[in-house]
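Student: this one's sequence-less:
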């Protein structure tokens, strides 16, 4: 083997988790069904605007998605620590599928009822808020610990691909078949995820079982506060998304710098996901990083600085390249954050940790949208965009490096200590 071949193997995507049949089915099922989920998300936005001709009504999809995610994400994580996770994944999947069925029926019936659509979106969000933390808690039960980071990379890569393919598919399906066809395709693609859940082994809870409810949720939050390593994995993520996420500023940049070009807006919207997919393909090295706390701190600083640099770029290709670099750093940070949660926390806490993780992942970018929009209105595009990125880099370095346990966390030493 040449040195070049050896080097490529070291950085190429680690696919060894795919040797585990249960995980392989889960990943493929998640990927296929997530394309349908993204397809429906685009179709719902388009249908609500078509009915109301109001962006305000489309904006109400934000709270309709976020509020159930916060409430049922925490509760769903608590349940995942107390019951067979396979059964819970199946139950949450059925809830999400019923929401798609409701959307399909109301469209075929020609009801054009925006309230019914929003109720269906809430129901879909409830199903997602149950299945997502449950699926995250299942992965460490299917794989040896040293393969969890690689499995998370595959998961985020599949999700990034779905975030690209779903909207592209929506553009074709909505033109050719309309909203009903979009929901029908989603309902069919859902079958892949449901089949994967059915084929999972029994996953009864391990360790001490606490009754799911408010007390269980509080216990999970108390665990986070008492463990600096876990607490910091959430803190640095909130800093990254709340300060540096530039998504809400894409329309303004397209209008002011690129003459309102829809092509430019499309490239801006896809740029972060492009970087995430690219990083996923060349991610073989991620699982070999031991000092994940220190590495996570620096990679989020890179995310902030590349986002800040993009604010000053005058050529579209350069803005896209810089945002793609930020997207690559974001995927790396997501893999390490998820891996820390799944391997550091005991099994009886993993469901609740995944529930909080999902709430942070869902809520952080929305806080970032609010921060970006408010500061852009007050100070202009470049100060809001670049200032947020710089603030992210500075804050994450101060925060991450000041907590000794997080700074010195060694994933391999922690694993050997348990043995």
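Tutor: On my side now, so go ahead. Treat the numbers as computed from the prediction; the structure is a model and nothing was measured.

Student: Please make it C-alpha for all contacts and neighbour counts, starting now.
Tutor: Noted.

Student: counting contacts, what elements does the helix or strand hosting residue 328 pack onto?
Tutor: Assigned by DSSP states H and E, residue 328 falls within helix 316-344. Here helix 316-344 is seen to pack against helix 114-142, helix 148-176, helix 228-244, helix 262-281, helix 292-310, helix 347-379 when contacts are counted using 3 or more Cα pairs under 8 Å, 6 or more residues apart in numbering; DSSP states H and E.

Student: who wins for proximity to residue 207 among the ones you listed?
Tutor: helix 347-379 (5.8 Å; Cα to Cα).

Student: helix or strand right after that closest one?
Tutor: Criterion used, DSSP H and E; the element after helix 347-379 is helix 381-402.

Student: Pull out the buried residues from that following helix.
Tutor: 381-393, 395-397, 399-401 (16 or more other Cα atoms under 10 Å).

Student: Tell me how many other residues crowd the closest residue to residue 391 other than its chain neighbours.
Tutor: Setting aside the residues directly before and after it, residue 391 is nearest to residue 243 in space (Cα to Cα, 6 or more residues apart in numbering), at 6.6 Å. Residue 243 has 28 neighbours, counted by other Cα atoms under 10 Å.

Student: Residue 318 now?
Tutor: Residue 318 has 14 nearby residues by other Cα under 10 Å.

Student: any idea how far the spatially closest residue to it that is not a sequence neighbour is from residue 328?
Tutor: In space, and not counting its chain neighbours, residue 318 is closest to residue 310: 7.4 Å by Cα to Cα, 6+ apart. From residue 310 across to residue 328, the span is 14 Å (Cα to Cα, to the nearest Å).

Student: what about residue 53, how many neighbours?
Tutor: For residue 53, using other Cα under 10 Å, the count is 12.

Student: tell me the SS of the closest residue to residue 347 other than its chain neighbours?
Tutor: The shortest distance from residue 347 to any non-neighbouring residue, by Cα to Cα, 6+ apart, is to residue 206 (6.3 Å). Here residue 206 is coil, with the state taken from DSSP: H, G, I helix; E, B strand; the rest coil.

Student: Use this one as the comparison:
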């Protein structure tokens, strides 16, 4: 097996191990919080928005570290610390101290702010351009198979062993991820990171400057931040769908349907075998918005929301795979970590606002989804208009 093939296998194994642990952990935590009665909305807002606010603060610094430090070492150290944090919450948690979930989630978000841009940037160190598209399609497809299994396994684990089981599973997943990352093999000898070190503020300015002079990156940046405002409302509302639909496992089935939609989207993207332009792949946002717009008006049976959420998620997958692959192949390697961190920082900038905004809506009404979908539809229409004006 060639070095790049080994790297693809390791990248996928690491990503999916990490994803599995996080999904089981997050699924259990959100169900636990949603069952806290009158305090549920308050804790859900803190749980969801806390990690977003941390991301806004730390993502830019994480991107600088990804470009100026040893990327493999950053991944290993942050995953080991995440394993320790989730193991501690497993030891100490009880339903009387639900705030501990919020605190540990913030700690994990800080570590993720360094881990995420580094993981995305290291792909260019490990794979050639042709294999980056191949890896992203394979990874997304396998990732969604994991997403199908995780809610089901999470449901059984939590029913049999309680909410703390997800915490222990997540701690183990971080440990396995760190072991896999240690075996990554760069395809070229990387530049000594010490030679690239510079002040954090100067490095940030260079990252912003790189994006500012690229019109397409700016369009992606603004559209992502607006889409995520409404997506925050969608994520906030999902754990309450059990109450909306009067069906005990609706939330789990929606998560599974989203994963099935993502598998189909990633598979179709891989079969195309080509990258699309921003003008082409932006139209997939229409497929993201429309199913959510109509959801409240056709939710007469629990199966309808399941199908519509899965359809919307599938279109979002195609959009995201195309966007990430385009960034990983076109952005200069020495700027990649900062470009990713800037894009993700600005993209999540309005998510806390979105979370608290939609927390004012009724937790038991399907109408919240119509507002989410309508907002995403407006973002799509404005994005298409801006892209067209740039091609005249």
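Tutor: Cool, got the structure. The model shown is predicted, which means the values in this text are computed figures rather than measured ones.

Student: Would you report the TM-score computed for these chains?
Tutor: Superposed pair, TM-score by TM-score structural alignment, normalised by the length of structure 2: 0.83. Supporting alignment: 385 aligned residues with a Cα RMSD of 3.5 Å.

Student: picking that back up, how about the helices and strands packed on helix 316-344 of structure 1 in CSV, adding distance to residue 49 of structure 1?
Tutor: Shown next, in CSV, are those (distance: least, Cα to Cα, whole Å):
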stretch, distance to residue 49 of structure 1
helix 114-142, 9
helix 148-176, 14
helix 228-244, 28
helix 262-281, 18
helix 292-310, 31
helix 347-379, 20
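
Student: Please identify the deepest-packed of those helices.
Tutor: Stretch with highest mean neighbour count among these: helix 292-310 (a mean of 25; mean count of other Cα atoms under 10 Å).

Student: Now it on structure 2. Mean distance?
Tutor: Helix 292-310 of structure 1 differs from its equivalent in structure 2 by a mean of 2.3 Å after superposition (mean Cα distance after the TM-score superposition for structure 1).

Student: and that helix, what other elements does it pack with?
Tutor: helix 228-244, helix 316-344, helix 381-402, helix 404-407.

Student: Which among those helices is found nearest to residue 23 of structure 1?
Tutor: So among those, helix 316-344 is nearest, using Cα to Cα, at 15.1 Å.

Student: Buried residues of that closest one, list them for me.
Tutor: Neighbour count says helix 316-344 of structure 1 has 316, 319-344 buried, by 16+ other Cα under 10 Å.

Student: and if you look at stretch 78-93 of structure 2?
Tutor: For stretch 78-93 of structure 2, by 16+ other Cα under 10 Å, it's 78-87, 89-90, 93.

Student: returning to that earlier point: any chance of the helices and strands packed on helix 292-310 of structure 1 in JSON lines with distance to residue 10 of structure 1 as columns?
Tutor: Below are these laid out as JSON lines (distance: least, Cα to Cα, whole Å):
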{"stretch": "helix 228-244", "distance to residue 10 of structure 1": "26"}
{"stretch": "helix 316-344", "distance to residue 10 of structure 1": "16"}
{"stretch": "helix 381-402", "distance to residue 10 of structure 1": "28"}
{"stretch": "helix 404-407", "distance to residue 10 of structure 1": "25"}
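
Student: Any idea which of these gets closest to residue 79 of structure 1?
Tutor: helix 316-344 (16.5 Å).

Student: Show me how far that closest one is from its chain's centre.
Tutor: 11 Å (Cα atoms, centre = their mean, to the nearest Å).

Student: If I take it and helix 114-142, what angle do their directions form?
Tutor: 60 degrees (axes from the mean of the first three to the mean of the last three Cα atoms, to 10 degrees).

Student: got the angle between helix 316-344 of structure 1 and helix 347-379?
Tutor: Using the same axes, to 10 degrees: helix 316-344 of structure 1 against helix 347-379 is 150 degrees.

Student: Read off where stretch 324-334 of structure 1 ends up in structure 2.
Tutor: Stretch 324-334 of structure 1 corresponds to residues 310-320 in structure 2, going by TM-score structural alignment.

Student: Residues touching the matching stretch, excluding its own?
Tutor: By Cα atoms under 8 Å, 6 or more residues apart in numbering, the surrounding residues in contact with stretch 310-320 of structure 2 are 254, 256-266, 269, 281-282, 284-285, 287-292.

Student: Repeat the analysis, applying 7 Å as the threshold.
Tutor: Residues from elsewhere that reach stretch 310-320 of structure 2, judged by Cα atoms under 7 Å, 6 or more residues apart in numbering: 257-258, 260-262, 264-266, 269, 281-282, 284-285, 287-289, 291.

Student: What of stretch 247-266 of structure 1?
Tutor: So stretch 247-266 of structure 1 is contacted by 268, 316, 369, 372, 373 (Cα under 7 Å, 6+ apart).

Student: Same question for stretch 56-75 of structure 2.
Tutor: 110, 113-115, 117-119, 122, 178, 181-182, 193-194, 196-197, 200, 203-204, 334-335, 337-338, 340-342, 345, 348-349.

Student: And the spatially closest residue to residue 197 of structure 2 that is not a sequence neighbour, how close does it get to residue 62 of structure 2?
Tutor: Nearest non-adjacent residue to residue 197 of structure 2, counting by Cα to Cα, 6+ apart: residue 68, 5.2 Å away. For residue 68 of structure 2, the distance to residue 62 of structure 2 equals 10 Å [Cα to Cα].

Student: of these two, who's got more company?
Tutor: A count of neighbours by other Cα under 10 Å puts residue 62 above the other of residue 68 of structure 2 and residue 62, at 28 against 24.

Student: Distance of the residue most central in space within structure 1 relative to residue 123 of structure 1?
Tutor: When Cα atoms, centre = their mean is applied to structure 1, the residue found nearest the centroid is residue 361 (5.8 Å). Look at residue 361 of structure 1 and residue 123 of structure 1: by Cα to Cα, they are 19 Å apart.

Student: just residue 85 of structure 1 next, same as before
Tutor: In terms of Cα to Cα, residue 85 of structure 1 sits 20 Å off from residue 123 of structure 1.

Student: swap in residue 63 of structure 1?
Tutor: In terms of Cα to Cα, residue 63 of structure 1 sits 13 Å off from residue 123 of structure 1.

Student: Residue 67 of structure 1 now?
Tutor: 11 Å.

Student: Next: residue 93 of structure 1.
Tutor: To residue 123 of structure 1, residue 93 of structure 1 is 11 Å away according to Cα to Cα.

Student: how much does stretch 122-135 of structure 1 stray from structure 2?
Tutor: Stretch 122-135 of structure 1 sits 1.3 Å off on average (mean Cα distance after the TM-score superposition for structure 1).
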